[in-house]
Every structure is written in structure tokens, then in C-alpha cells.
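Asker: the sequence and its predicted three-dimensional model are supplied below.
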Amino acid sequence: MTGELMAVFETHRPMLVAIAYRMLGSAAEAEDIVQEAWLRWQSAPRDAVRSGRAFLATVVTRLCLDHLKSARANREVYVGPWLPEPVRTDSAVDPETISVAFLVLLESLTPVERAVYLLHEVFGYSHAEVSQMVGKEEAACRQLLHRAREHLQARRPRFAPSKQAHERLVTGFLSACVSGDLEGLKRMLSDDVTAWSDGGGKAFGASTRPVHGADAVARLYIGIVKKAKFGFGAEVLEVNGWPSLVVRLNGTVFDVISLETDGERIHGIRAILNPDKLARI
């Protein structure tokens, strides 16, 4: 029986991790949630389980909702901007719904709005299924979905038309920073560009406040590169669905820089320096 349970669970594990990661913005916490779901799957009465997929997705969703109650309180005292834990990805993922910018936007929803939106819009569950999974009336779930859609649409991140167009800006950004080309870098940035850095109080040099405007952001990054110590290096890798900059110090990942672009200009820069969030890169 244990072998059969494991086989069913492993079949659905990628989906469970995907739900938990988008809900929480943390790969480590998502893995913990999925492990707890495995324990509950093992102990669940078999006659109470009509669908393994539905049961496991419901357990993961409700565990995430419970987890977010405490996580929200912790993030209120977080040092500086909070950004999600970055993860390496491949072409199989939907780049928009796993992007760093979109995961940040999801943080502005209430936990249950986030769950309803993700389950219906990203994972394709029906309104009736979502109602069962979050434990609310279907009419209430429809209203939650409507509010979430309106909120996200008004603030939706910009996305490049292709990964190739996005990567051209990533490599151009890196080249301008390394060469100290201030004017060239400013031309790549939108006038209202904003740069965030997440050090969590554990990374030297991470700003605790966002930096706004093309001139200020360009000077910030060129200044950072000028001060870089021997042993720094950067490469372009796919992170959270898009080409991103992975910066290493003596071979150890020090920073992951995610750019929000429309394929022509850079509108947002999110740098994740908190060492607790870089173990999976």
C-alpha cells in the first residue's frame, strides 16, 4: 500500500510544489508544506479520498493558508523590501506566473484571494473545486476571484514579448554596469524605473528602501560594480522563468538580479541578496 501511495503522491508532487511556491514565495517553505502533505496523505482514511489529486491539492492549499497567517506577521518586521526566494527554471514553466515581479504582486492579495486566483487562473480548477479546496461558498469564491483579477490587472508587471528580447536587455544592463557606461545604462531604463534589494538585514550593501528614477538607479548599479571586490563574476541564467543575472563571489552565489522589462526598456530591478534565499541557485 505504501508503494501505491508514494506513486500517486510523486505523480502530483510537481503540481503541489508549484502551488505551494506560488502561494508562499519560498521554495524551502514550499518543500516543507509538501512534506507535511505527504504525511497527511499517508494517514488519510482511504474511503475518504475520492481523488488523490484533489485531496493533495486541498491539503497543500490549506496548509499554505495557515502558514501565511504567521508569515504575514513575520514580513511586517522584515528588514527592507521582501522578495521571493529565486529558483532555477526551464522552458516547461509559465514564465509570467512564476516571475519574481508577479510573485511580488501576489503578496498584495489576501491569502485566500491568492489561493482562489492561483487555483482557478493558473492551475485550472473549476469554481466548484476551488470552493471545496478553500472551504468557502462558490459565490464567495467568485467574488474573491473578481477582486483579485481587478487588483492584479491594475498593477500587472510588464513582460517582454520574448525571452530573447528580455535577455538582450539583461546582457546590455550587465555590460553597461561593468564598463561604467552611465548614459548608456540610463537609456535602457524607463524614467520611472524602481530598484529593490532584499538583504533581510543579512547582506552588506543591500538598500533597505527602493531607489526610484533612471539617474539614481543607474548611478546605484554602476557604483556597486565599481566597488566590487576581486572574485566577483556574473552570468545570465534562467531564474523564475526569465533570463536573470546570477552574481557570484569566489564561486558562491551572492546576488540574483531579476529585471522587469517590456523588451525595450527596464522598468524594475529586483536584487535578492539574502543568503538564506540563495541556496537553490
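Answerer: Structure received.

Asker: please make it C-alpha for all contacts and neighbour counts, starting now.
Answerer: Will do.

Asker: spatially, what comes nearest to residue 189 if we skip its sequence neighbours?
Answerer: Among residues not flanking residue 189 along the chain, residue 266 sits closest, at 4.7 Å (C-alpha to C-alpha, 6 or more residues apart in numbering).

Asker: neighbours around the one you found, how many?
Answerer: Using other C-alpha atoms under 10 Å, residue 266 has 27 other residues around it.

Asker: cool, and the one 4 residues further on?
Answerer: Other residues near residue 270 number 22, with proximity taken as other C-alpha under 10 Å.

Asker: separation between it and residue 30?
Answerer: For residue 270, the distance to residue 30 equals 21 Å [C-alpha to C-alpha, to the nearest Å].

Asker: that older thread, got a list of what the residue nearest to residue 189 touches?
Answerer: 169, 188-190, 193, 259-260 (C-alpha atoms under 8 Å, 6 or more residues apart in numbering).

Asker: try this one next to it:
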Amino acid sequence: MSESPVSGGDTATQVFVDHRELLFAIVYNILGTVADTEDVLQETWLSWTGRAHRTPLDGIDNPRAYLVRIAVNHALARRAAITRRRETYVGPWLPEPLLDEPAPDDSADRVLRSESVSLAMLVVLESLTPLERAVFVLNEVFGYAHTEIAEVLDRSPAAVRQLAHRARQHVHARRPLYRAHPRVRQQATERFVEAALGGDIAALMEILAPDVTVWTDSGGMARGAGLRPVHGRDKAARLLAGYATRRTSNLDVRYRRVNGDDSAVVFEGESPYAVMVMDLTPDGDQVSDVYIVTNPEKLAHVRREKETEAKEERA
């Protein structure tokens, strides 16, 4: 992952902008929140420009590695603040959903944003220690070698290998190594949303797995949201049908990709109402987990966009 040195004509701003999408993707996967990620990128920018003011940038052989190191260490420091907020959080806590947006110029930025792992995986990563999570993200998601991660974290390669082994074992024990075909995910998502928003208990009983879990993250700001995850098909179907009876008449569902997976984004008028992400059983026939984010603060960055071509074709 070596890179040519920064030439005297390059500015600190341009170097940072060139790597911003990579930094965003790495930090978001470590933190799971968009707002904190943006704050960390701001801190990274200040550290980077402060370094540029003190000494010439052409003395840095690998600007990308230097920026990643700054960003990851700022992210690890930010984890403590996130942990403190979670201690007083009302109800289940879910990561902030990240909607896949098309890059304006080419596919490079789109590829980097799509490196964010699924919402279900982010939930599993929350159970790792901050260092384990950073190592897992850098190694498993972005392909950094243990020696490179050791330089980023200022740890020995042996210590990084041990952290990676523990993280991998923990994640693989809780997260099966399979991924449903995109068309299967799309069809299951649409079937589920139609049944849930329509209050069709019979259809919900058919598509929900017997041991399904529903996680509803409202932060205590949404009426009727549970304070704990709901386990089991019967309870989950009743909960979802109950939501349908309380729904307003002007909800509009848009099918968008959230954290790389086909999902449903529900709008009330022009405002985001909920993001619904489903995880499927290995055969793809049923929904094993439902993640519903209704906390307005976590949906603040969700914008209503034009219909996608796929949605227009389905209509």
C-alpha cells in the first residue's frame, strides 16, 4: 500500500480530500455513527494541517498511511464518548444507517462507501473491544496486513495478530459466513415490508423465522417503540402489526441500499420516518433479524432522493 511522496506543489487540502472517502469508510466502520465519523474527520483534518504548517509534507513518504493512522487513533479516542452516551441511551442501540449514494463523478468513491459492512455486522462489532474492532475493520474489510496495522496502532505485529484472531473468532461465532443473493434479499425485503406496513399477521408469520429478533432503536423518541429487543415469531408479528395500526396515512416507502444491503427507507412527507433493514436465514427464505431505526437524530442525514431506476421498473 505504498504511495509516492507528496510533491511540493500538492497542498494539504488536496491530499486530505483525495483520501477523505477512505478515511470516512474506515472510521464509520469503527464507530458506527455518521455524526461521530464526521467529527473525527474534522479532527483528522486539523491534525493533518497542523502537521503541514510545522514541517513540509514532502517529508512524508506515505500520506495515506499517515492519514489513516491519525484518523484511526482519533476514532479510538472517540469510542469512549460513544460508550458513555450508550450507558444512558433509552432502549436498544443500533448503528446509524448509512445509505449508499451514487458518487457524482466516477465509481471510486462509490466503491469506498460500499466497503461499510452490513448493519447486522456492525451490531456484532459493537461487542468487540475498540482495539479488536479497529484491527478487524482494517484487516478483514480493507485488507491491511498485520504489519501495516501494527504501525497504525503503534503495537507489535504479534499483538495485532492476537487481536485479529480474537476478533475473527468472536465475529464468526455470532455471524454466519454467508450472504444472500441480491435478488433474494430484494424480494424478501419487499415481502416483509408489505406485510409489516399492511399489518398482515398471516404473511408475517410466514416470512419471519421462528427465532426472529426485532430491534427497534428510537432513543425513547418514538411512541410505541419497545425498550428491549423482541424475540420469537409470535411476539414479533404482533409488534409489527401493532406498528401498522398506528401508522399515519402519508407514509412512503423507498427501497434503497443501506450499508450495502437492500433495505426500506420510510418517509412521512419529506421527513425520514424509519429505516428498516432485514437479515435473512441461510436459505434466504425467512427473516432472521429486523433492525428498525426511528430515532430522528440517527435519521438526520437521510435525504429523500428521486426514485431509483429499479423502483421505477417495479412500479
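Answerer: On my side now, so go ahead. Please read these numbers as outputs of a predicted model, since none were measured by experiment.

Asker: quick one on the thing from earlier: mark which of the contacts of residue 266 of structure 1 are buried, thanks.
Answerer: For the contacts of residue 266 of structure 1, a neighbour count by 16 or more other C-alpha atoms under 10 Å gives the buried set as 169, 188-190, 193, 259-260.

Asker: among those, which pair sits farthest apart?
Answerer: The span of those, defined through C-alpha to C-alpha, is set by 169 and 193 at 13.9 Å.

Asker: quick one: residue 68 of structure 2 from residue 194 of structure 2, how far?
Answerer: Taking C-alpha to C-alpha, one finds residue 68 of structure 2 at 42 Å from residue 194 of structure 2.

Asker: between the two, which one's more packed in?
Answerer: A count of neighbours by other C-alpha under 10 Å puts residue 68 above the other of residue 68 of structure 2 and residue 194, at 22 against 15.

Asker: just to check, that one is in contact with residue 149?
Answerer: No. Between residue 68 of structure 2 and residue 149 no contact is recorded; they are 9.9 Å apart, counting by C-alpha atoms under 8 Å.

Asker: sorry, back to before: to which residue of structure 2 is the residue nearest to residue 189 of structure 1 aligned?
Answerer: Residue correspondence to structure 2 (TM-score structural alignment): residue 266 of structure 1 is matched to residue 287.

Asker: now swap in residue 248 of structure 1 and tell me
Answerer: Checking TM-score structural alignment: residue 248 of structure 1 goes with residue 267.

Asker: what about that match, how many residues nearby?
Answerer: 19.

Asker: ok, it to residue 218 of structure 2 distance?
Answerer: Counting by C-alpha to C-alpha - residue 267 of structure 2 and residue 218 of structure 2 are separated by 15 Å.

Asker: picking up where we left off before, export the buried ones among the contacts of residue 266 of structure 1 to TSV and append columns for secondary structure and distance to residue 50 of structure 1.
Answerer: Listed next are these as TSV, based on DSSP: H, G, I helix; E, B strand; the rest coil; distance: C-alpha to C-alpha, whole Å:
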residue	secondary structure	distance to residue 50 of structure 1
169	helix	49
188	helix	54
189	strand	53
190	strand	52
193	strand	50
259	strand	43
260	strand	42
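
Asker: closest to residue 217 of structure 1 among those residues?
Answerer: residue 193 (7.5 Å).

Asker: which ones are touching that closest one?
Answerer: Applying C-alpha under 8 Å, 6+ apart, the residues contacting residue 193 of structure 1 are 212-214, 217, 266-269.

Asker: could you single out the nearest of those to residue 255 of structure 1?
Answerer: residue 269 (12.3 Å).

Asker: could you look up the SS state of the closest one?
Answerer: strand (DSSP: H, G, I helix; E, B strand; the rest coil).

Asker: that one contacts residue 195, correct?
Answerer: Yes. Counting by C-alpha under 8 Å, residue 269 of structure 1 touches residue 195, with 4.5 Å between them.

Asker: structure 2: which residue goes with residue 176 of structure 1?
Answerer: With TM-score structural alignment as the criterion, residue 176 of structure 1 matches residue 195.

Asker: so where does that match fall, helix or strand?
Answerer: helix 182-198 (DSSP states H and E).

Asker: strands of the stretch 151-281 of structure 1, start to end?
Answerer: Ranges of strands in the stretch 151-281 of structure 1, per DSSP state E, counting those that start in this stretch, are 189-198, 211-212, 232-239, 242-249, 252-261, 266-272.

Asker: in structure 2, what stretch matches the first one?
Answerer: The counterpart of strand 189-198 of structure 1 in structure 2, using TM-score structural alignment, spans residues 208-217.

Asker: have a look at how far, on average, that stretch is from structure 1.
Answerer: Average distance, stretch 208-217 of structure 2 versus aligned residues of structure 1 after superposition (mean C-alpha distance after the TM-score superposition for structure 1): 0.5 Å.

Asker: show me what contacts residue 11 of structure 2?
Answerer: Under the criterion of C-alpha under 8 Å, 6+ apart, residue 11 of structure 2 has no neighbours.

Asker: what is the aligned counterpart of it in structure 1?
Answerer: Residue 11 of structure 2 maps onto residue 4 in structure 1, by TM-score structural alignment.

Asker: could you do residue 28 of structure 2 as well?
Answerer: Per TM-score structural alignment, residue 28 of structure 2 is aligned with residue 21.

Asker: how near is its match to residue 87 of structure 1?
Answerer: Distance of residue 21 of structure 1 to residue 87 of structure 1, given as C-alpha to C-alpha: 10 Å.

Asker: name the residues contacting each of the two.
Answerer: Common neighbours of residue 21 of structure 1 and residue 87 (C-alpha under 8 Å, 6+ apart) are residue 27.

Asker: just checking, residue 244 of structure 1 touches residue 170?
Answerer: Yes. In this structure, residue 244 of structure 1 is within contact of residue 170 by C-alpha under 8 Å, at 6.7 Å.

Asker: now for those two: what residues contact both?
Answerer: Joint contacts of residue 244 of structure 1 and residue 170 (C-alpha under 8 Å, 6+ apart) are 236, 259.

Asker: Three-state assignment for the match of residue 11 of structure 2, please.
Answerer: Taken by three-state DSSP, the conformation at residue 4 of structure 1 corresponds to helix.
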